[in-house]
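Undergrad: below is the structure, and that's it, no one-letter string:
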């Protein structure tokens, strides 16, 4: 078995547990601001890797991606389960998932996708209090969520370069 070097994930492994939800609080702010359409300035979007926003939802690059182009789509409202969303929020969330998938299709041309939610810690949710959907582009021969396979190489793209590519 060979080791896979994924340095962009190491910071995640050594982080102390966050007490604040990454989806609700602006990461670089000393005084936390709730993320919503009013407080999301276009100037700050790139710093937070926020790709798009809609009436009830927003999308952002995962800063600890499983693969190039790994996007998370979350509702603005802090809810832990899909049944807590209103029909309007759920519809809006799925429209944004569809829009982000279309952008990935156009820009990255992956061979497939993993799209889904981890609801609850037991299911692997890193932020189990705020529902979010992962969109993970996949290519034949990639590592399928980081298990090590012989002769498999991951070609990482920087988050800044990925943001610039997807935002155009």
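TA: Right, received. Where do you want to start? From a predicted model like this one, the values you see are computed outputs, not experimental measurements.

Undergrad: from here on, contacts and neighbour counts on C-alpha atoms
TA: Fine.

Undergrad: max-length helix in this protein?
TA: helix 87-108 (DSSP state H).

Undergrad: and the strands in the protein?
TA: Taking DSSP state E to define them, one finds strands in the chain at 50-53, 57-61, 71-75, 112-116, 133-138.

Undergrad: take this one as well and set it beside the first:
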């Protein structure tokens, strides 16, 4: 009797009409809870600058702010601009931090144009948990390069994003382009 019941249902791993893309690396991030950050001690944006650029995916360090790759990018080259100080909102920045925050966002776009030739960008700051900030207590701006056709059914239907390069490869490309300075000529 039991085998007849199970025969009516597809068991885990049994073939069906769907192909699956597995993202097991996301489990640690989901279990930890991205919105569990409450202070500097558990903030990845505060911890990042204490490690090497390669470990933290940092592509540029400024005086008051830094730029790093998003660990879970929407597109290849998805960058974040963060102040070193643990502040939650744009209005909390000093004048000096505000100037560098903006300048690094502008430079990030110039570097990405040189390194990857995107056709456009999405820029965004989500403030507060209800505003959509994944790490609400530490201000960060998203800089997402965009190309024609980069948005398709995969993120919506399969909750999966196809990326053409590893984070390490992308970090190297962006950091090297930034360091060589050719992007400044396109300013």
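TA: On my side now, so go ahead. Keep in mind it's a predicted model, so treat the numbers as computed, not measured.

Undergrad: quick one: contacts of the longest helix of structure 1?
TA: Residues from elsewhere that reach helix 87-108 of structure 1, judged by C-alpha atoms under 8 Å, 6 or more residues apart in numbering: 53-59, 69, 71, 73-75, 82, 110, 133, 135, 137, 165-166.

Undergrad: check stretch 120-140 of structure 2 too.
TA: Under C-alpha under 8 Å, 6+ apart, the answer for stretch 120-140 of structure 2 is 34-39, 43, 45, 80-83, 86-90, 109, 141-147.

Undergrad: mind checking which of these are buried?
TA: 37, 43, 45, 80-83, 86-90, 109, 141-146 (16 or more other C-alpha atoms under 10 Å).

Undergrad: identify the residues contacting the residue nearest the centre of structure 1.
TA: When C-alpha atoms, centre = their mean is applied to structure 1, the residue found nearest the centroid is residue 72 (2.5 Å). Residues near residue 72 of structure 1 by C-alpha under 8 Å, 6+ apart: 59, 60, 61, 62, 132, 133, 134, 135.

Undergrad: map it across to structure 2 for me.
TA: Using TM-score structural alignment as the criterion, residue 72 of structure 1 maps onto residue 80 of structure 2.

Undergrad: quick one: that match and residue 104 of structure 2, what's the gap?
TA: 10 Å (C-alpha to C-alpha, to the nearest Å).

Undergrad: ok, the contacts of residue 72 of structure 1 vs residue 9 of structure 1, which is closest?
TA: Proximity of those to residue 9 of structure 1 (C-alpha to C-alpha) peaks at residue 62, which lies at 10.6 Å.

Undergrad: list the buried ones in stretch 94-104 of structure 2?
TA: By 16+ other C-alpha under 10 Å, the buried positions in stretch 94-104 of structure 2 come out as 97, 98, 100, 101, 104.

Undergrad: what lines up with the last one in structure 1?
TA: In structure 1, the position corresponding to residue 104 of structure 2 is occupied by residue 96, as judged by TM-score structural alignment.

Undergrad: what do you get for residue 151 of structure 2?
TA: So, by TM-score structural alignment, residue 151 of structure 2 is matched to residue 143.

Undergrad: give me the neighbour count for that match.
TA: 18 (other C-alpha atoms under 10 Å).

Undergrad: so it makes contact with residue 149?
TA: Yes. Counting by C-alpha atoms under 8 Å, residue 143 of structure 1 touches residue 149, with 6.8 Å between them.

Undergrad: roughly how far does residue 63 of structure 2 sit from residue 29 of structure 2?
TA: 29 Å.

Undergrad: show me what contacts residue 58 of structure 2?
TA: For residue 58 of structure 2, the contact set (C-alpha under 8 Å, 6+ apart) comprises 48, 49, 52, 66, 67, 68, 69, 171, 175.

Undergrad: ditto for residue 138 of structure 1
TA: Going by C-alpha under 8 Å, 6+ apart, residue 138 of structure 1 touches 67, 110, 111, 112, 113, 114, 144.

Undergrad: apply 7 Å and report the result again.
TA: 110, 111, 112, 113 (C-alpha atoms under 7 Å, 6 or more residues apart in numbering).

Undergrad: could you measure from residue 63 of structure 1 over to residue 168 of structure 1?
TA: Taking C-alpha to C-alpha as the measure, residue 63 of structure 1 falls 19 Å from residue 168 of structure 1.

Undergrad: okay, those two: which has more neighbours?
TA: More neighbours surround residue 63 than the other of residue 63 of structure 1 and residue 168, with 17 against 8 (other C-alpha under 10 Å).
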